[in-house]
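Colleague: Model the structure of this input:
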Amino acid sequence: MTTAGVGRSNRGRVLAALRERQPASRAELAAETGLSVATVARIAHTLTAAGLLVEETAVGDGGGRPLGRLRIDDNAAEVLAVDVADHHTTLAFLDLGHTVRWQRRLDAGQGLSADERLQHTLAAIREAWRSAGRRRAVAIGVSIPGPVQADGTIDFAPSLHWHGVPLGSLLRGSFGVPVSVDNDANLIAVAEHAAGTRSGASSLVALAVFEGIGAGIIQSGTLWEGAHGVGGQIGRMLLGGDSIDRFYVDFGDLESQLGSVGLERRLHEAGIDLGGQAEVFAALFAHLDGEDPRLRGFAERVLDEFAAALANVCALLDPEAIVLAGRFAPLAARLVPELERRLTGRVLHVPALLATSTPVEGTLLGAAVRAFAAYGPIEQLLDES
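Modeller: Coordinates of the predicted model:
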């Protein structure tokens, strides 16, 4: 190996060691990498000048001279995270420390065709990428409300009217950077596992309630995607025996009854008027303690149906925690006791039920985590410094 090759390899070893345990002193890095302290010091100087490392000073427990500790600069790289939601698209640049550096939300409006929504999404991503300027943007991560294949092809996203859209290949062809396209519920689970109150949990389920309903599953500390990349499609559970007589092309049986669109339809069919409030779940569950027996009974029945689905999830997965996401997140304080009561005595172990807790919106944070994973080892930044 040439001298230049040895130098690059050594710099990569230091960066890799810092990614595993940071901050670290030069002596600690020398012990970790097998390099001399002098060599680590020279590498630290080079990487700091290149904007990849920063140095922190701290006084040890015994006092005395401040100790210099190195860490990878969060500003060394960013990814563009994109949340393609039911009626809007949110875009954000996040750095290595998962801090949002720039964010924008664009309403997509109502009634767009599948192609119009796709063009709206691609235009939003192009504009955001152009605005990156001097940012070290290295990858793109996208959240989609529907199942996604490993190559970034969207099987279907009913709220977007998308079927078989090769979004991953479209973005790779346009931008020439690594791209990750994932299901929104999966990304919320990834985010919670990375930075939520149950971070590092061995088993966790994120229940994402929007127009449709999905679940992201963390098992043995990793995202469980199933044989075809569509694990966690809780919305396709069958609610009853008569459901077997029907076929489900877009929304599945459970989400066609309990997603926001299905719930609004059921309320209309029952002749129940919630007063035109925009958020149907908040409006309905406000009547759990209400005086109107009809509204209270409807709200109770909907929660019974959600609890039955979660009981099946518990029976199969025995999760440590179930995170209530999407439309349920702001209602968690009210819904957790109701769901716990319904699960008690129906499952062997009632999991912890809690609201989403990440510092950044789960779909964006999860998309960023997966985008950095698609980019690969942090040592690649050496090629760009």
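Colleague: Every contact and neighbour count from this point should use C-alpha atoms.
Modeller: Will do.
Colleague: can you pull the contacts of the nearest residue to residue 358 once chain neighbours are set aside?
Modeller: Excluding the flanking residues, the one nearest residue 358 by CA to CA, 6 or more residues apart in numbering is residue 196, at 4.6 Å. Neighbouring residues of residue 196 by CA atoms under 8 Å, 6 or more residues apart in numbering: 356-359.
Colleague: which of those count as buried?
Modeller: Judged by neighbour count, with 16 or more other CA atoms under 10 Å as the criterion, the buried members of those are 356-358.
Colleague: can I assume residue 152 is in contact with residue 180?
Modeller: Yes. Applying CA atoms under 8 Å, one finds residue 152 in contact with residue 180, separated by 6.6 Å.
Colleague: Compare the two (neighbour count), which wins?
Modeller: Shown here are residue 152 and residue 180; by other CA atoms under 10 Å, residue 180 has more neighbours (27 against 24).
Colleague: Count the neighbours of the residue lying closest to residue 163 once chain neighbours are set aside for me.
Modeller: Spatially, and ignoring its direct neighbours in sequence, residue 163 is nearest to residue 156 (4.3 Å; CA to CA, 6+ apart). By the criterion of other CA under 10 Å, residue 156 has 21 neighbours.
Colleague: next up, for comparison:
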Amino acid sequence: MSAPLTILGIETSCDETAASVVLRDADGHGEILGDVVLSQLEEHSVYGGVVPEIAARAHVEALDTLIEEALARAGKTLKDIDAIAATSGPGLIGGLLVGLMTGKAIARSAGKPLYAVNHLEGHALTARLTDGLAFPYLMLLVSGGHTQLILVRGVGEYERWGTTIDDALGEAFDKTAKLLGLPYPGGPAVERAARSGNPDRFVFPRPLVGEARLDFSFSGLKTAVRQAAQSIEPVTEQDIADICASFQKAISRTLKDRIGRGLQRFKTEFSDLSCEPALVVAGGVAANQALRTTLQSLCDANGFRFIAPPLQLCTDNAAMIAWAGAERMAAGLPSDDLAVAPRSRWPLDATAQTLLGSGKRGAKA
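Modeller: Just a heads-up that it's a prediction; the model follows:
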């Protein structure tokens, strides 16, 4: 049992500006006291994607007000806050600078410790906030920038079992939507179109299915979608619906194979686990209901508990950042020096082999 902790969280890694106040009680249970998220969807939709400079400027304009509102909703002042947690990476460097510098300023002026949080760790620990999940468990992170299967052993202890070797799943959704003339963001647009489509009309590839390694690949699937659309031009609304439905079916079958192998590995490595094993899905693509249904069925068949946090906690939010800070503080992990710098690339498992995006900024995955 540890002392109750009240943490202010700040999230500005992409195109959502967010602030939140979260309580971690003495028994380790979490409660969101105040949570505010401002979306920049309208600002970026005309460009078909996030424009980093526009995002950074929007964070500057909104963040102070959102922090004040989160504190007001929680009924707290800075005197009641035990620490500040701010996303320090990975993400767009301009946005990260805004959030982290704001966190530093508050920490310095209020005399509070600062936790520079890995955005991915926020996703990894969200199920402990919402469901009180015990370690260890598996997490499937599916977003615009990441597709990873991660073993979560404990706070600060993460082992990457699989990652994308090319496109992330969210990127594949966005590029497919753009190719078909669907609006941004692509994921929800593809899902909506797929509801009236025939998933058996097109047979798309299922990359890496059958391989023992647990990595993912979606670049070839995206190429197959383009070729299918070009072969029947001009495409009708029904053609688009059928392509989207077939695209989602291929993804579901790919995940069924990739994640199914991961579940079996987990059961082998943790055969003496006293509680029910669990798979957590996180990230923006986790909002897709077809993929959730696939993962739920897979978990049911393998004796796993399936946890999908509420939709507002799957996409970028500050509650998960505040919670990650609380978890790190409760675990006795050190706070960060005010000289800490943002990192546009920051793998959750720093020991994993680099498969994608290695360079001056570090490994992407």
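Colleague: where exactly do the strands run in the stretch 201-350 of the first structure?
Modeller: Applying DSSP state E, counting those that start in this stretch to the stretch 201-350 of the first structure gives strands spanning 203-209, 213-219, 222-223, 321-326.
Colleague: ok, the residue nearest to residue 358 of the first structure to residue 323 of the first structure distance?
Modeller: Distance, residue 196 of the first structure to residue 323 of the first structure, by CA to CA, to the nearest Å: 10 Å.
Colleague: what does residue 28 of the first structure give?
Modeller: Residue 28 of the first structure is 38 Å from residue 323 of the first structure, by CA to CA.
Colleague: re the thing from before, joint contacts of residue 152 and residue 180 of the first structure?
Modeller: Shared contacts of residue 152 of the first structure and residue 180 (CA under 8 Å, 6+ apart): residue 168.
Colleague: I'd like the distance from whichever helix or strand residue 130 of the second structure is part of to the chain centre, please.
Modeller: Residue 130 of the second structure belongs to helix 119-131 when elements are defined using DSSP states H and E. Its chain's C-alpha centre and that of helix 119-131 of the second structure lie 9 Å apart, by CA atoms, centre = their mean, to the nearest Å.
Colleague: tell me, what's touching residue 196 and residue 323 of the first structure both at once?
Modeller: residue 356.
Colleague: quick revisit: right, and the residue nearest to residue 163 of the first structure touches residue 183 too?
Modeller: No. With contact defined as CA under 8 Å, residue 156 of the first structure does not reach residue 183; the gap is 10.5 Å.
Colleague: my guess is residue 60 of the second structure meets residue 96, correct?
Modeller: No. The pair residue 60 of the second structure and residue 96 does not pass the contact test of CA under 8 Å, sitting 10.8 Å apart.
Colleague: more crowded one of the two?
Modeller: Ranked by neighbour count (other CA under 10 Å), residue 60 of the second structure and residue 96 place residue 96 first, with 27 against 18.
Colleague: Check which residues of the helix or strand where residue 127 of the first structure lies are buried.
Modeller: Here residue 127 of the first structure sits within helix 114-130, counting by DSSP H and E. Residues of helix 114-130 of the first structure classed as buried by neighbour count (16+ other CA under 10 Å): 114, 117-118, 120-122, 124-125, 128-129.
Colleague: Among the residues you listed, which pair sits farthest apart?
Modeller: Farthest pair in those (CA to CA) is 114 and 129. Separation: 22.7 Å.
Colleague: re earlier: export the strands of the stretch 201-350 of the first structure to a markdown table and tack on mean neighbour count?
Modeller: Formatted as a markdown table, these follow (neighbours: other CA atoms under 10 Å):
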| stretch | mean neighbour count |
| --- | --- |
| strand 203-209 | 28 |
| strand 213-219 | 26 |
| strand 222-223 | 18 |
| strand 321-326 | 24 |
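Colleague: Residue 334 of the first structure versus residue 196 of the first structure, what's the distance?
Modeller: To residue 334 of the first structure, residue 196 of the first structure is 20 Å away according to CA to CA.
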